[in-house]
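Colleague: pasting the sequence and the predicted coordinates here, then a few questions.
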Amino acid sequence: MDQRGKASPVEMTPVLRSAPALRLVHHALEHAESRGWSVAVVVVDHGGEALASARMDGVGAPTLGFAADKAFTAATMRRSTRDFCARMNGADDLRAGLANRPRLITWEGGLPILHGEAIVGGIGVSGALGHEDAECAQAGLCRLGLSSGI
């Protein structure tokens, strides 16, 4: 609404910037290191474009790609990759369509990033067990006072 009480034709959306994205990556990596896990982390903006990424020593390049796809899926599908996977259960038509969408992934470890009610990005972690990947992503968000909505 504008000052006159009329609906605005333009909706303003918060934007995730590169500096906090880098801090998210750092905090998620710190959490993994404290647990003895080796992971890769990627943070994307609301459209799924990479803002920051890193992989720990010894983590292969494909793992970074998995993390990127988890972050992309969480941001663009507006839900965690775990929830996205649950949505696929018993939905053969959705699973068949998913096979034609190369960046969407249902492995746990991708979380949307919320600022208030707005999805401003996604974080993906890969390299440990699925629930450990998700734990690292959530730890990064918590350290910055952000939410995944779950």
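Modeller: Noted; the coordinates are in hand. Numbering: from 1, shown residues only.

Colleague: can we go C-alpha only for contacts and neighbour counts from here?
Modeller: Will do.

Colleague: please enumerate the strands of the chain.
Modeller: 40-45, 50-55, 110-115, 118-126 (DSSP state E).

Colleague: and the comparison structure, right after this:
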Amino acid sequence: MRNFGRIVGTLVAGLLVSGALGSAHALDQKPVLSVEAAEKMALACDAYARSHSWKMNIAVLDDGGGLLYFRRDPASFRGSVDISINKAWTATQFGFPSRVFGEMIVKRAEGIQYTPRLIIFPGGLPVKAGDLLIGGIGVSGATGDQDEECAKVGLEAAKDLLK
């Protein structure tokens, strides 16, 4: 019986070493949105907003919808804090700009406007590395189109870090 245990132990050890029992492949790796890239986006957006005298709240979320970076102009609307975060959340969860939902409900509402956290106006954009969704940026404080314009400036500023 003792020999049987040694034989089984030796076989299991051999299988583990050869990779037959465990995965022989490393985990698939996906790009991750870095704090550095998030900060670069927010700072570029903030500088652009200030050059137009827009008082913005800027949120950058990771691909799970967690807040990675936030920047607020002290003179911005306090109510826009959650709106900017939820614009980024909308883009992160669905992979397309928040404005798309506004365009959808004009044609056919279906109650989507009552979905918690979902924002239906411009200012939320997905952050991608190639074709992979890695986060979202949400901007609020001016008109929806100006918010989205500012978010685009942020994405453009960090494109070298989004690989």
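Modeller: Right, received. Where do you want to start? Everything quoted here is computed from the prediction, not taken from an experiment.

Colleague: dump the strands of structure 1 into a markdown table; add mean neighbour count as well.
Modeller: Listed next are the strands of structure 1 as a markdown table, based on neighbours: other Cα atoms under 10 Å:
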| stretch | mean neighbour count |
| --- | --- |
| strand 40-45 | 31 |
| strand 50-55 | 20 |
| strand 110-115 | 29 |
| strand 118-126 | 31 |
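
Colleague: would you convert these into TSV that also reports distance to His26 of structure 1?
Modeller: Converted to TSV, the strands of structure 1 look like this (distance: least, Cα to Cα, whole Å):
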stretch	distance to His26 of structure 1
strand 40-45	9
strand 50-55	8
strand 110-115	16
strand 118-126	12
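
Colleague: for Ser8 of structure 1, which of the ones you listed is the nearest?
Modeller: strand 118-126 (17.2 Å; Cα to Cα).

Colleague: average distance between the closest one and structure 2?
Modeller: Averaged over the aligned pairs, strand 118-126 of structure 1 sits 0.4 Å from structure 2 after superposition, using mean Cα distance after the TM-score superposition for structure 1.

Colleague: which residues are in contact with the residue nearest to the spatial centre of structure 2?
Modeller: Per Cα atoms, centre = their mean, the C-alpha nearest to the average position across structure 2 is that of Gly135, at 1.3 Å. Shown in contact with Gly135 of structure 2 (Cα atoms under 8 Å, 6 or more residues apart in numbering): 33, 60-65, 88, 91-92, 126-128.

Colleague: Asp73 of structure 2 now?
Modeller: So, once contact is read as Cα under 8 Å, 6+ apart, Asp73 of structure 2 ends up touching 55-57.

Colleague: of all those residues, which comes closest to Leu15 of structure 2?
Modeller: Taking Cα to Cα as the measure, Asn57 is the one of the contacts of Asp73 of structure 2 closest to Leu15 of structure 2, at 55.0 Å.

Colleague: any idea how far the counterpart of the closest one in structure 1 lies from Thr76 of structure 1?
Modeller: When structure 1 is aligned by TM-score structural alignment, Asn57 of structure 2 is paired with Ala40. The gap separating Ala40 of structure 1 from Thr76 of structure 1 is 20 Å, by Cα to Cα, to the nearest Å.

Colleague: all helices of structure 1, in order?
Modeller: Assigned by DSSP state H, structure 1 shows helices spanning 18-35, 61-77, 81-88, 92-98, 130-143.

Colleague: okay, those, which one's buried deepest?
Modeller: Mean neighbour counts were taken over the helices of structure 1 using mean count of other Cα atoms under 10 Å, and the top value, a mean of 25, falls to helix 61-77.

Colleague: packing partners for that helix?
Modeller: Packing partners of helix 61-77 of structure 1 (3 or more Cα pairs under 8 Å, 6 or more residues apart in numbering; DSSP states H and E): strand 40-45, strand 50-55, helix 81-88, strand 110-115, strand 118-126.

Colleague: okay if I get those as JSON lines plus distance to Gly140 of structure 1?
Modeller: Below are these laid out as JSON lines (distance: least, Cα to Cα, whole Å):
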{"stretch": "strand 40-45", "distance to Gly140 of structure 1": "10"}
{"stretch": "strand 50-55", "distance to Gly140 of structure 1": "13"}
{"stretch": "helix 81-88", "distance to Gly140 of structure 1": "17"}
{"stretch": "strand 110-115", "distance to Gly140 of structure 1": "11"}
{"stretch": "strand 118-126", "distance to Gly140 of structure 1": "9"}
